[in-house]
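S.K.: the following comprises the amino acid sequence and a computationally predicted model.
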Amino acid sequence: MFQGFSPETVDFMWGVRFNNERGWFEAHKSEYKTYLEYPMKELCRELYKGMDEKYGALGLVSRVCRIYRDARRLHGRGPYKDHLWLTISQPAERWSCLPTFWFEIAPDNYSFGLGYWMAKASTMAKLRARMDNDPETMEKLVRKLEKQDTFQLQGEPFKKQKEAPSELLSPWYNMKGGFSMSSERPHDELLFSPELKPHILERWALLVPLFRYLSTLDGDPDPR
């Protein structure tokens, strides 16, 4: 059962950031398994169970990322990630190309939300076409999201702004590529408590209508 992370979790992650080499990691591998890998897998299991019980029709699957970086993509970095994340999304070879619920812990903060980080250009064109053809549906979603204070829209906008159907939709309409609704926080008491799980589930529920809307975009005709 997930009981929260611990100060030792944070200590280990700082250790990886400043000692990112095999010898240090092997000497501290038991700390990794006890303080980071195990609670992350327990949190993932319980978050997935909570989502599946309430939204089983979405057909979700869960994953916890490996701490080991792909040796082909080190680019001068150490062999280990200094942050770890879990994802809950619909099945796909590349989850980052789908709308995805996530939680991530790093040495100095943690975050969670709904990400669509690698949405294809065709998918973004379909999103804009939906807003052009039926702005009211997206406006209803956005108005509900603006009433909450947990998540903020993040992403790279076009340098030259496109004309959106309404001012309300403009930030969404002008996302160049992937985007997310994200909550980022410094380490706090909640992170070290079993209450982290229900806190995340309660707030993910705010994003489920958006998830449903985005998850059907790929079935739309390409408007380009």
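M.R.: Cool, the structure landed. As the structure is a computational prediction, the values presented were derived from the model and not from experiment.
S.K.: every contact and neighbour count from this point should use C-alpha atoms.
M.R.: OK.
S.K.: which helices and strands does the longest helix belonging to the chain pack with?
M.R.: Assignment by DSSP state H gives helix 38-55 as the longest helix of the chain. Using 3 or more Cα pairs under 8 Å, 6 or more residues apart in numbering; DSSP states H and E as the contact test, the elements touching helix 38-55 are strand 61-64, strand 84-89, helix 196-204.
S.K.: and here's the other structure:
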Amino acid sequence: MSFEAKLKNLLDTSIDSLIAPTLIHLTRQAVLSGRKIVLYGAGEWGLNWLNYFRQSEVPIDFFIDAGIGGTGVTRKGLPVHLPDEAAKSNILLFVTPVILNHDPKVKKTFLDGMVQMGFDAKDIYFVPFEISRALEMGTACLTNASKCMDVMSMLQDSLSKSTYYDFIESGLKIKPLSAPWFDAKWQYIASELFELTESDYIVDCGAYTGDTVLQFAEMYPDVRGITAFERAGYV
């Protein structure tokens, strides 16, 4: 199958069939049993997960955020509560911030604090960095399909790709994220990834190659299963 055909096939695929459909089944079952679905973290990745759940017709009841939560605070129409003010029972809580999903010691400290405030550890799931990154990549691709195609076509040309990477490398202010599915010269990704500027070689916040766009649906096979979400009770 040609690159163009593979990319078109990917862009025509619903995002909820690419990332963690078992999670959707779990949350729908929880809703049917009367439990509330809650997201810890109302930052960029929390909003990505909110959009994902809404696209999949799973209602999210509220955010919890120790940094910005409080009376009258909302994000995307949902209240943002402080941990000690939020409902603590009959919920399913997904912890989205990367800082709380990267280091086992940080996770345990966070979990201990939540339990001390009255939360049940078995109701808390940590969302692995890899899955949130896959969701972010998928959302950027699937919601910017036409721009994505333009960028991919441009980067198929070796001279354009080389010129673009030289520009990106010369402007790096932070070390690129190093991971098996990332090109060595990648920067961090933002939702505006495919927004072209007046220079045809500049794409906001990162660089994709065709192969990398296709990889996001395939990396870490267990993103399709709930086992990819680490139960807090097992930290």
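M.R.: Looks like it arrived, so ask away. Everything numeric here is computed off the predicted structure, so don't read it as measured data.
S.K.: quantify their similarity with the TM-score.
M.R.: The TM-score (TM-score structural alignment, normalised by the length of structure 1) is 0.26; 101 aligned residues with a Cα RMSD of 5.8 Å.
S.K.: coming back round to it: ranking the helices and strands packed on helix 38-55 of structure 1 by burial, who's on top?
M.R.: When the helices and strands packed on helix 38-55 of structure 1 are scored by mean count of other Cα atoms under 10 Å, the highest mean neighbour count falls to strand 84-89 (a mean of 22).
S.K.: after that strand, which helix or strand is next? Please name it.
M.R.: Where DSSP states H and E defines the elements, the next helix or strand beyond strand 84-89 of structure 1 is strand 100-105.
S.K.: the helices and strands packed on helix 38-55 of structure 1 into CSV, with extra columns for distance to M13 of structure 1?
M.R.: Listed next are these as CSV, based on distance: least, Cα to Cα, whole Å:
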stretch, distance to M13 of structure 1
strand 61-64, 16
strand 84-89, 9
helix 196-204, 19
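S.K.: closest to E104 of structure 1 out of the ones you listed?
M.R.: strand 84-89 (4.1 Å; Cα to Cα).
S.K.: who does the closest one touch, helix- and strand-wise?
M.R.: Using 3+ Cα pairs under 8 Å, 6+ apart, strand 84-89 of structure 1 sits against helix 38-55, strand 61-64, strand 100-105.
S.K.: 7 Å instead, please
M.R.: Applying 3 or more Cα pairs under 7 Å, 6 or more residues apart in numbering; DSSP states H and E, one finds that strand 84-89 of structure 1 contacts strand 61-64, strand 100-105.
S.K.: which parts of structure 1 are strands?
M.R.: Chain-ordered strands for structure 1, with DSSP state E as the definition, fall at 61-64, 84-89, 100-105, 110-116, 152-157, 175-185.
S.K.: just put these in TSV and tack on distance to Y55 of structure 1.
M.R.: Shown next, in TSV, are those (distance: least, Cα to Cα, whole Å):
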stretch	distance to Y55 of structure 1
strand 61-64	12
strand 84-89	11
strand 100-105	13
strand 110-116	15
strand 152-157	23
strand 175-185	19
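S.K.: for T9 of structure 1, find the nearest of those strands.
M.R.: strand 100-105 (9.5 Å).
S.K.: show me what that closest one is packed against.
M.R.: Short answer (3+ Cα pairs under 7 Å, 6+ apart): strand 100-105 of structure 1 packs on strand 84-89, strand 110-116.
S.K.: can you list those strands in JSON lines and add distance to W172 of structure 1?
M.R.: Converted to JSON lines, those look like this (distance: least, Cα to Cα, whole Å):
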{"stretch": "strand 84-89", "distance to W172 of structure 1": "21"}
{"stretch": "strand 110-116", "distance to W172 of structure 1": "12"}
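S.K.: among these, which is nearest P7 of structure 1?
M.R.: Closest among these, once you apply Cα to Cα, is strand 110-116, at 13.4 Å.
S.K.: what packs against the closest one?
M.R.: So strand 110-116 of structure 1, by 3+ Cα pairs under 7 Å, 6+ apart, packs with strand 100-105, strand 175-185.
S.K.: after the helix or strand where Y125 of structure 2 lies, next one along is what?
M.R.: Counting by DSSP H and E, the element that carries Y125 of structure 2 is strand 124-126. In the C-terminal direction, the helix or strand that comes right after strand 124-126 of structure 2 (DSSP H and E) is helix 129-143.
S.K.: mind listing what's buried along that following helix?
M.R.: 129-142 (16 or more other Cα atoms under 10 Å).
S.K.: unless I misread the structure, L92 of structure 2 falls within a strand.
M.R.: Yes: under DSSP: H, G, I helix; E, B strand; the rest coil, L92 of structure 2 sits within a strand.
S.K.: ok, it - how many residues close by?
M.R.: 21 (other Cα atoms under 10 Å).
S.K.: any idea how far it lies from E136 of structure 2?
M.R.: 22 Å (Cα to Cα, to the nearest Å).
S.K.: try T22 of structure 2
M.R.: From T22 of structure 2 to E136 of structure 2 the distance is 18 Å (Cα to Cα).
S.K.: list just the nearest of the buried residues of helix 129-143 of structure 2 to I37 of structure 2.
M.R.: Using Cα to Cα, the buried residues of helix 129-143 of structure 2 come closest to I37 of structure 2 at S132, 17.2 Å.
S.K.: need the contact list for that closest one.
M.R.: Residues in contact with S132 of structure 2, defined by Cα atoms under 7 Å, 6 or more residues apart in numbering, are W45.
S.K.: hey, which of the helices and strands packed on strand 110-116 of structure 1 is tucked in deepest?
M.R.: strand 100-105 (a mean of 23).
S.K.: ok, and what's touching that one?
M.R.: Counting by Cα under 7 Å, 6+ apart, 83-89, 110-116 sit against strand 100-105 of structure 1.
S.K.: now it and helix 196-204, what's the angle there?
M.R.: 140 degrees (axes from the mean of the first three to the mean of the last three Cα atoms, to 10 degrees).
S.K.: picking that back up, using a markdown table, lay out the buried residues of helix 129-143 of structure 2 together with distance to D166 of structure 2.
M.R.: Shown next, in a markdown table, are the buried residues of helix 129-143 of structure 2 (distance: Cα to Cα, whole Å):
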| residue | distance to D166 of structure 2 |
| --- | --- |
| F129 | 28 |
| E130 | 27 |
| I131 | 29 |
| S132 | 28 |
| R133 | 24 |
| A134 | 25 |
| L135 | 27 |
| E136 | 25 |
| M137 | 22 |
| G138 | 25 |
| T139 | 26 |
| A140 | 23 |
| C141 | 23 |
| L142 | 27 |
